[in-house]
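S.K.: Sequence and computational prediction follow.
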Amino acid sequence: MSEMHAETVGYVRDTMLPEQDPPATSVGAIGWLRENLFSGWFNAILTVLALVFIYWVLAAILPWLFSPTWEATSLNECREILRDMGREGHFSGACWGVIRDRWVQLLFGFYPSGLYWRPILAFVLLFVALGPVLFSDYFPSRMIWFSALYPFLMPWLLWGGSIWTPILVVVGLGIGYGVFRVVAAATGNLAGLIAAVVAALVWWVFIVGPLSGLIHSVISLGINQVDSRNFGGFMLSLTIGVVAIAISLPLGIVLALGRRSDLLIVKALCVGFIEFIRGVPLITLLFVASTLLNIFMPPGTNFDIILRVIIMATLFASAYMAEVIRGGLAALPKGQYEGADSLGLDYWQSQRLIIMPQALKISIPGIVSTFIGLFKDTTLVSIIGLLDPLGLSNAIRADSDWNGIVWELYGFIALLFFIFCFGMSRYSMYLERKLQTGHK
């Protein structure tokens, strides 16, 4: 009987059951909540406590944020508006009238109001110039020429003066390149590079000013000049940050290569510079730029304070940038260097085509972090008397109409910095995804 039963029972299914939908509690919003917020009793308790804390914070902040005081002209008027609504107390509501009254000053400082179009144009052209560099897939390759010319156009738009000055500065680059080709063909690339830098510096420091004035006296082309003391607000922070970021990256690359060089003098100079700058706080360098630097300059020399700050901020950021890039170079396998040698490439060709692109890709998070830190550090210039947004906030609070305003001003300034810093961090994530070549 058992043998007959064994022959009639099948152990392999010959028909498939119809496919069923997954349980509603494991998919969609409910499934996500169960998996991420209520996966266990401890996780559920933490979720409930977090929701209670978020409710408590929002219940205190949202009424303060949505305060109908935009049209107020003083702190006392803000308090009267809130008192009429039955909202008493120091934190009963924000006084947004100060932002309506002073937002232009927080953005442009004391820049002449009739010339606001110049910093606005410079800011718009900044995004146009960054387009071919940051989003090369969406912009024509020919626009890279405008990106190369923008560093000379932006100072002219902001400070004004003769058009011949930026033109002669560009000519200095051509002179440096010509000197490099001549000297490098005779003695080598290193000597050519040193000679090119010296020739360009001599041209810019000693020749551009007098020659520009001479040409301008014959052919007067230019726009109204604006003194640096009129610069302020977020425009000042953006100017210092953009210029320092743009220059610190190539300078950091050069310092990183110099620190890994086999040439003793070059390596010693780069190591000394990097370690000295990294061992000194930025605020110390800014004090040197604002006070001590004039002591070592010839009598009667007018060295613009904003230019001095930009130089110090650039040197400070380039030292940290050099270490970030050096880490990327050290992370590359030895086979990449050997592969470049096997192709018969010289040092600069291998760095440009094989080594440096990979090192920069590895270093993207550190590079962007250095950029963000540098941009936020521009607020330190308020300590040396420059009226960046924080410096202007102190001046605004000194006005009797707005004496006592704190959170509204600092919140508005924090929002401006957050927008730019968050944008840089998001672009870094986009660039990492774009350059991703390995398996996830």
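M.R.: Thanks, I have it.
S.K.: make it CA atoms for all contacts and neighbour counts henceforth
M.R.: Noted.
S.K.: so where do the strands sit in the stretch 151-300 of the chain?
M.R.: Assigned by DSSP state E, counting those that start in this stretch, the strands in the stretch 151-300 of the chain fall at 161-162, 222-223.
S.K.: Show me what the first one is packed against.
M.R.: Helices and strands touching strand 161-162, as assessed by 3 or more Cα pairs under 8 Å, 6 or more residues apart in numbering; DSSP states H and E, comprise helix 208-218, strand 222-223.
S.K.: Could you confirm Trp402 falls within a helix?
M.R.: No: read with DSSP: H, G, I helix; E, B strand; the rest coil, Trp402 is coil and lies in no helix.
S.K.: and it, what does it touch?
M.R.: Ser74, Leu75, Val98, Ile396 (Cα atoms under 8 Å, 6 or more residues apart in numbering).
S.K.: next one: Thr73
M.R.: Gly97, Val98, Asp101, Asp401.
S.K.: and the residues you listed as JSON lines, adding neighbour count?
M.R.: Below are the contacts of Thr73 laid out as JSON lines (neighbours: other Cα atoms under 10 Å):
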{"residue": "Gly97", "neighbour count": "21"}
{"residue": "Val98", "neighbour count": "24"}
{"residue": "Asp101", "neighbour count": "15"}
{"residue": "Asp401", "neighbour count": "15"}
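S.K.: Against that first model, consider the following:
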Amino acid sequence: MSDTHAQSVAYVRDTMLPQKEPPISETGAIKWLRENLFSGWVNAILTLASLVVVYFVVSHLFPWFWNGIWRAGSLTECREIRDAAGVESAACFAVIGERWNQLVYGFYPQHLYWRPNLAFVLMLVAFAPVLFDSLSRRALWFSLLSPFVIYWLIWGGSIWLPVAAILGFVLGWGAFRIVHPLAGNLGAVIAAGLVPVLWWMLAAVGFADMMQGLVPIAMEAVPSKQLGGFMVSVLIGVTGIVLSLPIGILLALGRQSDLFIVKSLCVGFIEFIRGVPLITLLFTASLLLNYFLPPGTNFDIILRVMIMVTLFASAYMAEVIRGGLAALPSGQYEAADALGLNYWKAQQLIIMPQALKISIPGIVNTFIGLFKDTTLVMFIGIFDMLGMSNAIRATADWNGIYWELFIFIGLVFWICCYSMSRYSQYLERKLRTDHH
């Protein structure tokens, strides 16, 4: 082969072809549609059927929403406005504007609305340093004291009753510090739990009455029967959420304990509570609990419900956290032992942080379920938002209205539950340790 022939081989490229655009079916919206909605004949049929259903629903509901009436004094007036406008269907959203105060506050006195409003703001401020670690840790002191301030703002009465409640926790901490050198961890924990309970049952009310006589500081009292609406759902839900997590952690640890009595008590409590419907516990709190209390004891109904809801959520929370503990490899426990950490230090620094991170989806799922379950209190005579909707529909002005109230209540709960879900996703992203 000659040199000239070797330098002019036909398949050796000496120029590049111009770059072409990719096929239109492989870019943009058309690619997305092909991959997600029309990737096969089954997917295509389901997509077309879904479009028909969506069109049917929207074509019927959109005029009802679009023609909604926002200003009227009764359902009859809404219908008169609808007929005068010449439309077939129109939502009567005027009931929300007319009765929003009952849906939010129940029968709370109107001149005292500033108190639950301020309590709600304080609750958000108290949650901030707990939810976002970028804030100062000193603000946690306010988070610890805020429940007592919120209680006083909503129920009113003497300021010395919440002060007496705070003293119970102080006495419990003092008992723990005193008993710990003498009886170890178990004895100190028992003393720390027993002393506050005895104080609250035997001496707290007398102390509060005595101090009120000496230094009278009080606000107008509001009985629990006047509380209602969304305010009650927030009170019961937030209380259950805040208290069920630490109680659930203790129950989960107790269920894994080597101490037979502790393990048996925790297992018995968890299995009993999980085997009983929440509505049964609420009826127990409403009707039966007073039979087990000393004669003449006035145990607030909402406080009883808070206790039962907290215990119910704690049992489920214990199982969620136990799942997180079971998911940890045994090497983590061995590493804690190798570092010379005792049981509580190992739980605090190594075991529990990882178990809680694993359990975040289950924990938030329990919180969301608990918050929605607060609507069950309507069956024991507490007028939450659903209970207030029944009371509103029982009046002559709004008898016969349904969907507008239920849609509003559902929207409020959806916003709250979706916010919790979004925060849990934020927390999961923040705590990720993998690098995928």
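M.R.: Yes, it's here. In this text the structure is predicted, and so the values were computed from the model without any measurement.
S.K.: And the residue nearest the centre of structure 1?
M.R.: Phe371 (4.3 Å; Cα atoms, centre = their mean).
S.K.: Tell me where the stretch 251-400 of structure 1 has helices.
M.R.: All helices of the stretch 251-400 of structure 1, identified by DSSP state H, counting those that start in this stretch, fall at 264-278, 282-287, 305-331, 334-342, 347-350, 356-362, 364-377, 389-397.
S.K.: how about the ones you listed in JSON lines, adding distance to Gly172 of structure 1?
M.R.: Below are the helices of the stretch 251-400 of structure 1 laid out as JSON lines (distance: least, Cα to Cα, whole Å):
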{"stretch": "helix 264-278", "distance to Gly172 of structure 1": "25"}
{"stretch": "helix 282-287", "distance to Gly172 of structure 1": "28"}
{"stretch": "helix 305-331", "distance to Gly172 of structure 1": "19"}
{"stretch": "helix 334-342", "distance to Gly172 of structure 1": "33"}
{"stretch": "helix 347-350", "distance to Gly172 of structure 1": "23"}
{"stretch": "helix 356-362", "distance to Gly172 of structure 1": "27"}
{"stretch": "helix 364-377", "distance to Gly172 of structure 1": "28"}
{"stretch": "helix 389-397", "distance to Gly172 of structure 1": "35"}
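S.K.: returning to what we had before: what residue of structure 2 matches up with the residue nearest to the centre of structure 1?
M.R.: The alignment partner of Phe371 of structure 1 in structure 2, by TM-score structural alignment, is Phe367.
S.K.: which residues does the residue nearest to its match when sequence neighbours are not counted contact?
M.R.: Computed as Cα to Cα, 6 or more residues apart in numbering, the closest residue to Phe367 of structure 2 that is not its neighbour in sequence is Ile241, at 5.9 Å. For Ile241 of structure 2, the contact set (Cα under 8 Å, 6+ apart) comprises Thr310, Ala313, Phe367, Leu370.
S.K.: what's the distance between Ile241 of structure 2 and Lys372 of structure 2?
M.R.: 12 Å (Cα to Cα, to the nearest Å).
S.K.: which residues of structure 1 does stretch 250-270 of structure 2 align to?
M.R.: Stretch 250-270 of structure 2 maps onto residues 254-274 of structure 1, going by TM-score structural alignment.
S.K.: Span of the matching stretch from start to end?
M.R.: Using Cα to Cα, the two ends of stretch 254-274 of structure 1 sit 12 Å apart.
S.K.: Name the residues of that stretch that are buried.
M.R.: Neighbour-count burial for stretch 254-274 of structure 1, counted by 16 or more other Cα atoms under 10 Å, picks out Leu255, Ala256, Leu257, Gly258, Arg259, Arg260, Val266, Lys267, Cys270, Val271, Phe273, Ile274.
S.K.: Check stretch 296-310 of structure 1 too.
M.R.: Under 16+ other Cα under 10 Å, the buried positions of stretch 296-310 of structure 1 are Ile305, Ile306, Arg308, Val309, Ile310.
S.K.: which residue lines up with the second one in structure 2?
M.R.: I take that to be Ile306 of structure 1. Aligning on TM-score structural alignment places Ile306 of structure 1 opposite Ile302 in structure 2.
S.K.: In space, what's closest to that match - neighbours in sequence excluded?
M.R.: Ile302 of structure 2's closest residue in space is Ser224 (Cα to Cα, 6+ apart), at 6.7 Å.
S.K.: Report the secondary structure state of the aligned residue in structure 1 for Phe406 of structure 2.
M.R.: Alignment of Phe406 of structure 2 against structure 1 is given by TM-score structural alignment, with Tyr410 as its counterpart. Under three-state DSSP, the three-state class of Tyr410 of structure 1 is helix.
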